[in-house]
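# Sharing a sequence plus its predicted fold:
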Amino acid sequence: MKINEFIVVEGRDDTERVKRAVECDTIETNGSAINQATLNVIAQAYETRGVIVLTDPDFPGDKIRNTIQKYVPGVKHAYIDKEKAKNKRGKIGVEHAKLEDIKEALMNVSTPFEEGHESISKDVLIDLGLIIGKDARHKRALLGRKLHIGHSNGKQLLNKLNAFGYTEEDVRNALSDNEGSEL
């Protein structure tokens, strides 16, 4: 599988793993302290061929993703589930994901809409038990996997759903598909 866009990853090990999964060019952020020069390279890459952000499913990875999104709005996002990016010792990173999981993430990229677009409200997420309730965290994790938007707390989930244009119907359908899953 060949990917035309540049794929932004955190480090050399991520690049090696992603290049084993797909044919692509990568840009490395070299950790969470992403500098202005790297942001400029990402912006230039976005203008020429497009960019897909594929960072680790952890706090530093989310921080990098948010920094890039603010500097280069419109980049695409690919997410690997936290459980699929763990090694035997519990360390999390793209470099630990199976090649098939990397391919799946890259086949399910999302592009955010402009800010200010609200396709779903906080009240709907509360009614669906995604923000408040004993199983809210687990429901958010299931929804994140189903919609390929990664893990989120309640506020982040609302922002992601609106950014990617998911509707109440999309969320209800995804949750009903997961009714057989353990809660």
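Cool, the structure landed.
# rest of the way, CA atoms for contacts and neighbours
Will do.
# need the next SSE after the top strand by length along the chain, C-terminal direction.
Longest strand of the chain, by residue count under DSSP state E: strand 2-9. Next along the chain after strand 2-9, taking DSSP states H and E as the criterion, comes helix 12-21.
# Which is the succeeding secondary structure element to that next one?
Per DSSP H and E, the first helix or strand lying C-terminal to helix 12-21 is strand 23-28.
# For the next helix or strand after that following strand, which residues meet the burial criterion?
Moving toward the C-terminus from strand 23-28, the next helix or strand (DSSP H and E) is helix 36-48. Neighbour-count burial for helix 36-48 flags L39, I42, A43, A45, Y46 (criterion: 16 or more other C-alpha atoms under 10 Å).
# here's the one I want to compare it with:
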Amino acid sequence: MTEIEKVIIVEGRSDKKKIESLVKEPVEIICTNGTISRAKLDEWIEALYNKEVFILVDADEAGERLRKQLRREFPEAEHLYIDRMYREVAAAPRRHIAAVLLGANIDVYADDL
């Protein structure tokens, strides 16, 4: 079994489910569940070393705070953004999320969009 090279960090389970249903390639999706402890962050920093990390959080105040924290801890990560009008990843249309993922070279199931 090959090791998964791409990791997407999201806020909640509903975000994770939505992305899982769209992604066609092996990608690890990690939920922060809103906040992350220092210990958990240190664990992730070690586990995600040498992986392609993407950060896809909500376009709201809590999401921006989390994005700032993750930007400090994962300076190499690529930040993906949903349109502000949707506010939450889970609330954004599948087609919009698919476009965001495709823009980051993450393969998605395009046939059901």
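In hand now; what should we look at? As the structure is a computational prediction, the values presented were derived from the model and not from experiment.
# care to give me the TM-score?
Overlay of the two chains. TM-score (TM-score structural alignment, normalised by the length of structure 2): 0.76; 99 aligned residues with a C-alpha RMSD of 1.9 Å.
# ok, back up a step: how about JSON lines for the buried residues of helix 36-48 of structure 1, with distance to I80 of structure 1 added?
Formatted as JSON lines, the buried residues of helix 36-48 of structure 1 follow (distance: C-alpha to C-alpha, whole Å):
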{"residue": "L39", "distance to I80 of structure 1": "22"}
{"residue": "I42", "distance to I80 of structure 1": "21"}
{"residue": "A43", "distance to I80 of structure 1": "23"}
{"residue": "A45", "distance to I80 of structure 1": "22"}
{"residue": "Y46", "distance to I80 of structure 1": "21"}
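# Name the residues that touch the longest strand of structure 1?
15, 22-29, 42, 45-46, 49-55 (C-alpha atoms under 8 Å, 6 or more residues apart in numbering).
# Write a PyMOL command that selects only the buried members of these.
Buried residues among the contacts of strand 2-9 of structure 1 (16+ other C-alpha under 10 Å), as a PyMOL selection:
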select buried, resi 15+22+24+25+26+27+28+29+42+45+46+50+51+52+53+54+55
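# Aligned counterpart of N108 of structure 1 in structure 2, please.
By TM-score structural alignment, N108 of structure 1 lines up with G103 in structure 2.
# ok, so what distance separates its match from Y86 of structure 2?
Distance, G103 of structure 2 to Y86 of structure 2, by C-alpha to C-alpha, to the nearest Å: 18 Å.
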